[in-house]
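# pasting a predicted model and its sequence here:
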Amino acid sequence: MQWWSNTTSIPDKWWHIPRVQQIWNEKITGSTQCSYIEYVNGKYFAENKAVTLLSPGCGTGHKELAIAKLFPDWKITGLDLSPQRIDTANKDASDQGLKNITFKAGDIYRESFQNERFDIVLFDSSLHHFRGFDTLFTQISTLLKPAGVIVINEYVGPDRFQWTKVQLSTANRLLRDIPLHYRRRWHSRFVKKRIYRPGTLRITLSDPSEACCSSQILPSLHKHFRTKEEINLGGNLMQLILNGIAHNFIGNDSDATIILDNLLKEEEFFLKSNSSDFVFGVYGKNKH
C-alpha cells in the first residue's frame, strides 16, 4: 500500500474539535454557523448558481461530498493520485445519490480536463502536500475561468513541521498545565507528556509529500495570483498541543471547554508576534 492509499482517520486532531471549527468559521465568515464555502458562494458567486469546482488532492472526498450536498446545482470534480481513495469517494457519492460530483484518479500537473474551466479550484488541507508551485500554479491559472478563484484552507507553516524553538517551548508549557486525564491518547492509557519536533527522515519515510514545501505556499500564491483576502487561522500552538489528544475535547465536558478556551486565548496572544501556520485565502487571476 502506498502512503497516499490510507482511507481511514481517527478524531484526534485539533481540527476535529467542533469549537475549533466554530472559531475558524467566525474568523472567516463572521458567524460560527457559516462555513467558509457558504461564505465564498455568497460573496463571489451569488449570481452564479451553476458553479464549477475542482478539488486537487481530494483524498476520499468527504469535504467535497459535503459541498455537493450543500450546493446541488454545482458541478464538482475531485482529483487524487490514489485509485483506492477515489474508489472510496465514488462509492460514497453513489451511496448518497449525488449526481453533481465526479471523482477521478489523476495528476493535476498532467491533467488537461479537455478544455474544461472552473470557477473555483479548492485546496483544503491538500496544498501542503504539493511541490513545484511555479508549475502547479501556472497549470491552475489555465484551469480557472477569467473570474475564477483559488480557495485555500491550508497549513502554510514550517516545512516538515520543523517547529520554532519558541513554538515548542510555549506549547510544552501549556501542555503541562492540562490535567493528565485530558492528555490521554486515543484508545490508550498513555498520556501525552511532551511535544517534540518531528524527525524529517521519519516524516519523509511515512509520507514524502507531508509539508514538503509548505513555507513556499504563500510566497508562490502571491507571485502568481492576486490576493482577494487572507485570514490567519492560527494552529501554531493548538496543532502541537492537541495532536493525539483532541478527542478529549470533542464532547460537552465543561472543564474541557474551559481548557480549550484558554488555549485559544494563548494562541491569539502568540499570533501577535508570530506568523500563522494555518491560513484561509481567496486568490484571483493576475490581470496582464
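Here it is on my side, so go on. Residues are numbered from 1 along each chain as shown.
# hey, let's count contacts and neighbours off CA atoms from now on
Fine.
# now do the longest strand seen in the chain: which elements does it pack against?
Ranked by residue count, the top strand of the chain under DSSP state E comes out as strand 144-155. If you count contacts as 3 or more CA pairs under 8 Å, 6 or more residues apart in numbering; DSSP states H and E, strand 144-155 packs onto strand 118-124, strand 278-285.
# next, format those as CSV and append distance to residue 58.
As requested, those are exported to CSV (distance: least, CA to CA, whole Å):
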stretch, distance to residue 58
strand 118-124, 8
strand 278-285, 17
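# among those strands, which comes closest to residue 160?
Ranking the helices and strands packed on strand 144-155 by proximity to residue 160 (CA to CA) places strand 278-285 first, at 14.1 Å.
# for stretch 169-179, buried residues please.
Applying a neighbour-count criterion of 16 or more other CA atoms under 10 Å, one finds 170-172, 174-175, 178 buried in stretch 169-179.
# got a markdown table for the helices and strands packed on strand 144-155, with mean neighbour count too?
Output for these, formatted as a markdown table (neighbours: other CA atoms under 10 Å):
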| stretch | mean neighbour count |
| --- | --- |
| strand 118-124 | 23 |
| strand 278-285 | 21 |
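# quick one: the helices in the chain, in order.
18-29, 36-44, 62-70, 83-95, 133-143, 165-176, 200-206, 217-224, 238-242, 254-271 (DSSP state H).
# any idea which of those gets closest to residue 12?
helix 238-242 (7.6 Å).
# quick one on the thing from earlier: can you tell me which of the helices and strands packed on strand 144-155 comes nearest to residue 198?
Residue 198 lies closest, by CA to CA, to one member of these: strand 278-285, at 18.2 Å.
# structure two is appended below for comparative analysis:
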Amino acid sequence: MDDIAKAEQMWDRFDVEAGRSVSWLGLRAVNDDIWGSFSPDPNPVFWVAQLLRERGLSNELVGAALVCGDMQSERPFFEHPTQVSFSEVHGFDLSQESLNKYVPDGVTWHPHKVDCNVLELPQNAFDLVVVSHGAHHVMQIDRFFEQARSSLKPGGLIYIYEWIGPEYLHVPRKNRFAATLLLLALFPSRRVRRTHLDKTKGLRWIMDAADPNVDPSEACNSLQLHRAFSDRFTSISSYFHGALTYPMFEGIGQNMDESRSWVRRRLRWAIAIERFLTAHRWVHPLFVVAVAEPILRD
C-alpha cells in the first residue's frame, strides 16, 4: 500500500469527533487569545465576510475548501454568513467518507475526491479559499498554494489555520521542556493531567508525535508550509501560537473546568508566558492562522 492509500484509509476510518472533544482548542481561554489576537471581531468568520464585502464581493459568491475533511471547521465561512452570501462551495479531499459526512445548509455543494498533492483548480474561480488543518497533509506544498493563488478571483481572499511545527507533529525539545515545567507548576494534579487515552502528561511524557506508518501524510512537509504560503500571499492579519498551549492541553482540554476562577487565571498565565517566549524566539510557534490576499504575477 503506498503512502496516499495509507492516508486515505486512515482518514476514512478516523473518529474526528472524538479528537475534537478533547482538543486544546476547546478551551475558551485559548480561543479568546487566538481570535482576539487575530481578528478585530471575536468571530473570525464575520471579519472575513466583512473583508470580502469591503472588496465588493457580497452576493452569489463561490468558495473552495481544500483538504476539507468533513467540513466542520470550514462550513461557517460559507453557510449563512451575515455580510455576504455564498451560492456554491467546492470541497477537495482525499477521503470520500469524510466528504460524505458533510450535509450542506444553504449552499450548493460540489465534493471532489482528490489527492491534493496533484490538485488542479480552475483559475479565477473562487472568492474565498479556506484551508483549515489540512494543508500540513500535503507534501507538494508549493504546488498546492500556487493552485490556491491562481484560483482566486480579483479581490478574493484565502484563510488558513495550519500546523507549522516540525514534521509528523514532533514538538521541539525546547517547547516540550518549557511546556512540561509550566504544566506541572500550574496544574500539579495528576487527574487534571491525565489524557483521554489514560496517559499522564508530566516529566516522562507530554505529547506523542504522529506515526508515519499509520498516516504518512501527517505534517509531512510542515516546516515548508508557511514559507510556501508567504511566497504567494500577503497576509492581512496573522497570529503565530500554540508553542506551549498545544503540548500542554491537547488531550486534557476536557479536564479544565473554566467555571473556576483559579483555572481561568492559570490558563491566562500559560498563554501570557507562551506569547512572551514566542516573541523572544525561545520557543517555536506550532500553528498559524492567517487571512491573506494573493500576490499578483506579471
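Looks like it arrived, so ask away. In this text the structure is predicted, and so the values were computed from the model without any measurement.
# fetch the TM-score of the aligned pair.
TM-score of the superposed chains, computed with TM-score structural alignment, normalised by the length of the first structure, equals 0.85; 277 aligned residues with a CA RMSD of 2.5 Å.
# residue 208 of the first structure: what's it in contact with?
Applying CA atoms under 8 Å, 6 or more residues apart in numbering, we find residue 208 of the first structure in contact with no residue.
# cutoff 10 Å now
3-4, 129, 160, 200-202 (CA atoms under 10 Å, 6 or more residues apart in numbering).
# wait, residue 78 of the first structure sits on residue 102?
Yes. Using CA atoms under 10 Å, residue 78 of the first structure is in contact with residue 102, at 6.2 Å.
# what separation do you get for the most centrally placed residue in the first structure and residue 147 of the first structure?
What sits nearest the mean C-alpha location of the first structure, by CA atoms, centre = their mean, is residue 125, with 2.5 Å. Residue 125 of the first structure sits at a distance of 23 Å from residue 147 of the first structure (criterion: CA to CA, to the nearest Å).
# check residue 135 of the first structure too.
Plainly put, residue 135 of the first structure is 21 Å away from residue 147 of the first structure if you go by CA to CA.
# swap in residue 94 of the first structure?
Separation of residue 94 of the first structure from residue 147 of the first structure (CA to CA): 31 Å.
# burial measure for the residue mapped onto residue 191 of the first structure from the second structure, as a count.
When the second structure is aligned by TM-score structural alignment, the residue opposite residue 191 of the first structure is residue 200. If you count neighbours by other CA atoms under 10 Å, residue 200 of the second structure ends up with 19.
# residue 200 of the second structure: what's it in contact with?
Contact partners of residue 200 of the second structure, counting by CA under 10 Å, 6+ apart, are 190-194, 206-207, 251-252.
# rewinding a little: for residue 25 of the first structure, find the nearest of the helices and strands packed on strand 144-155 of the first structure.
Nearest to residue 25 of the first structure, of all those, is strand 278-285, at 10.2 Å by CA to CA.
# that closest one vs helix 217-224, what angle?
Inter-element angle recorded for strand 278-285 of the first structure and helix 217-224: 10 degrees (by axes from the mean of the first three to the mean of the last three CA atoms, to 10 degrees).
# work out the gap between strand 278-285 of the first structure and the centre of the chain.
With CA atoms, centre = their mean, to the nearest Å as the basis, strand 278-285 of the first structure stands 12 Å off its chain's centre.
# now for that strand, which elements pack on it?
When contacts are defined as 3 or more CA pairs under 10 Å, 6 or more residues apart in numbering; DSSP states H and E, strand 278-285 of the first structure packs onto helix 18-29, helix 36-44, strand 118-124, helix 133-143, strand 144-155, helix 217-224, strand 225-234.
# trace residue 64 of the second structure over to the first structure, please.
That one, residue 64 of the second structure, aligns with residue 54 by TM-score structural alignment.
# what's the distance between that match and residue 206 of the first structure?
For residue 54 of the first structure, the distance to residue 206 of the first structure (CA to CA) stands at 27 Å.
# more neighbours, these two?
Shown here are residue 54 of the first structure and residue 206; by other CA under 10 Å, residue 54 has more neighbours (26 against 13).
# on that earlier part again, what is the nearest of the contacts of residue 208 of the first structure to residue 154 of the first structure?
Once CA to CA is applied, the member of the contacts of residue 208 of the first structure that ends up nearest residue 154 of the first structure is residue 129, at 10.1 Å.
# the closest one matches what in the second structure?
Matched to the second structure by TM-score structural alignment, residue 129 of the first structure sits across from residue 137.
# surely its match touches residue 116?
Yes. Using CA under 10 Å, residue 137 of the second structure is in contact with residue 116, at 8.7 Å.
# overlap in contacts, these two.
By CA under 10 Å, 6+ apart, the residues touching both residue 137 of the second structure and residue 116 are residue 67.
# so residue 68 of the second structure is in contact with residue 89, correct?
No. Using CA under 10 Å, residue 68 of the second structure is not in contact with residue 89; the gap is 11.2 Å.
# shared neighbours of the two, anything?
Listed as contacting both residue 68 of the second structure and residue 89 by CA under 10 Å, 6+ apart are 75, 111.
# before I go, just wanted to say thanks for your time.
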